[in-house]
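*Asks:* Next input, structure requested:
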Amino acid sequence: MFGKLPTLPFVVPLGIVLFVVLLWLLHRRGRLTVARSAVAAATALYSGGIVANTVFPIYLAWPSSGGSELLPLNLVPVVDYEIDDAVQNILVFVPLGILVSLMLARPTWLRVIAICAGISLGIEVAQFLTARLAHGGHVADVNDWISNSVGGVLGWALSAACMRQPVLARWIGRFRWPTTQSGVRPSRSA
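*Replies:* Below is the predicted model:
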């Protein structure tokens, strides 16, 4: 009914730039390996997908409602929040918790939740701004922020549980960005 801004011309370059920056960081630190490059690629793909699904669609025009527009913002937790939305938002951020755990020197639950909550807040702010300034199709919602943060912590918990298994820890250690001499840095829970 209304034209939409195409997603791919924005998301694909974003993913490519992020991938190149992450590879450059690994190279600069002398940590560039195929396994760590795979983490960089997964992070770039994941980021592009998140932006494509949370910031877009952006419509080229809205119909004139003739009245006052509602603010695209929900700051009331739990009220009218569907369980399906909560589960979806939790599951979408589990991979981020895992990726952040692979990239941090000491991935404590507090550090991972701070990063995941910060990224989720950035998404909610982008949704609010695109809805207000660019005909975005999403509402910024505190419930999404809470659910995303929970998903990030669950990703950290899954990663931490795997790192407690010696065989998995050795294998996962190849993908971790910061490592000790043996290649595996033990995960500490704050």
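
*Asks:* alpha carbons only for contacts and neighbour counts from here, please
*Replies:* Will do.

*Asks:* what's the helix or strand hosting S47 packed up against?
*Replies:* Here S47 sits within helix 34-54, counting by DSSP states H and E. Secondary structure elements in contact with helix 34-54, counted by 3 or more Cα pairs under 8 Å, 6 or more residues apart in numbering; DSSP states H and E, are helix 8-28, helix 83-103, helix 109-133.

*Asks:* closest to I58 out of those?
*Replies:* Of all these, it is helix 109-133 that lies closest to I58, at 7.2 Å by Cα to Cα.

*Asks:* To compare against the first, here's the next sequence to fold:
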Amino acid sequence: MSTNPFGEVPVLPVAIPLGVALFVLLIAVLARRKKLTWARAVTALVVAVYAAGIFANTIFPIYLTPVDSGEPWTPKLALVPFYDYEVDDALMNIAVFAPLGVLIPLLVRRASWAKVVLIAVSISLGIEFLQLAAQAFFAGGHIADVNDLMWNTVGGVVGYGVYLVALRIPGLSALVRLFRWHESPASDSALGAPGVGGPTPSRSPAKTDAS
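*Replies:* Presented below is the predicted three-dimensional model:
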């Protein structure tokens, strides 16, 4: 008797190569831009591991030979906000997407609240569409849920808030700068983060005697 009657696809043989491929791509991008440092390589590694983990936990399980019910496929959607949604699920989604809110400003040139929200929404929407595709073609085990979209986005915002708080701590702000892919964006200057692109005091021009 088969030990895998429904053809469940193992997670690690898919997620690990995905993470490795993404890491190699990110390192190649850094090397091409002549910005490869050990700290930025660490950021690339964290991004690759995080992306592979998100993929593994939101798309799997996948079954290649599920039982055919004989019914036409109907998308499993939850489109009513807050309906039949547990607080624990919301907190978990916030916790899972909070690292994204920290990683975004480490990767992009000029981070902002709007940019973080847009990227978090886009990634979360991509996950929900992948879950629909997994339902349709591989009998995926997840339901596309508008609540997941909402709380994933909240998680990204929370993570960005943590990042901005870190920029206000003198010793920590210098450490954050090491792992960032771009130098001193304008948002740091607006925050006045010490040692990280803060405003430089200007000198008043010398007065000349016109008489």
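
*Asks:* circling back: let's have the helices and strands packed on helix 34-54 of the first structure in JSON lines, adding distance to A161 of the first structure and mean neighbour count.
*Replies:* Listed next are these as JSON lines, based on distance: least, Cα to Cα, whole Å; neighbours: other Cα atoms under 10 Å:
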{"stretch": "helix 8-28", "distance to A161 of the first structure": "26", "mean neighbour count": "16"}
{"stretch": "helix 83-103", "distance to A161 of the first structure": "11", "mean neighbour count": "20"}
{"stretch": "helix 109-133", "distance to A161 of the first structure": "12", "mean neighbour count": "19"}
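
*Asks:* As TSV, these with distance to P166 of the first structure would be great.
*Replies:* TSV is the format used below for these (distance: least, Cα to Cα, whole Å):
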stretch	distance to P166 of the first structure
helix 8-28	25
helix 83-103	16
helix 109-133	20
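
*Asks:* ok, back up a step: mean offset of the helix or strand following the helix holding S47 of the first structure relative to the second structure (after superposition)
*Replies:* Sequence order places strand 73-74 as the next helix or strand after helix 34-54 of the first structure, per DSSP H and E. Superposed on the second structure, strand 73-74 of the first structure shows a mean distance to its aligned partners of 1.3 Å (mean Cα distance after the TM-score superposition for the first structure).

*Asks:* that older thread, tell me, the helix holding S47 of the first structure lands on which residues of the second structure?
*Replies:* Counting by TM-score structural alignment, helix 34-54 of the first structure falls onto residues 38-58 of the second structure.

*Asks:* how far is the matching stretch from where the chain is centred?
*Replies:* How far stretch 38-58 of the second structure lies from its chain's middle: 9 Å, per Cα atoms, centre = their mean, to the nearest Å.

*Asks:* average distance between it and the first structure?
*Replies:* In this overlay with the first structure, the average offset of stretch 38-58 of the second structure from its partner residues is 0.4 Å by mean Cα distance after the TM-score superposition for the first structure.

*Asks:* Residues contacting that stretch, please?
*Replies:* Contacts to stretch 38-58 of the second structure, defined as Cα atoms under 8 Å, 6 or more residues apart in numbering, come from residues 11-12, 15-16, 18-20, 22-23, 26-27, 103, 106, 127, 131, 142, 178-181.
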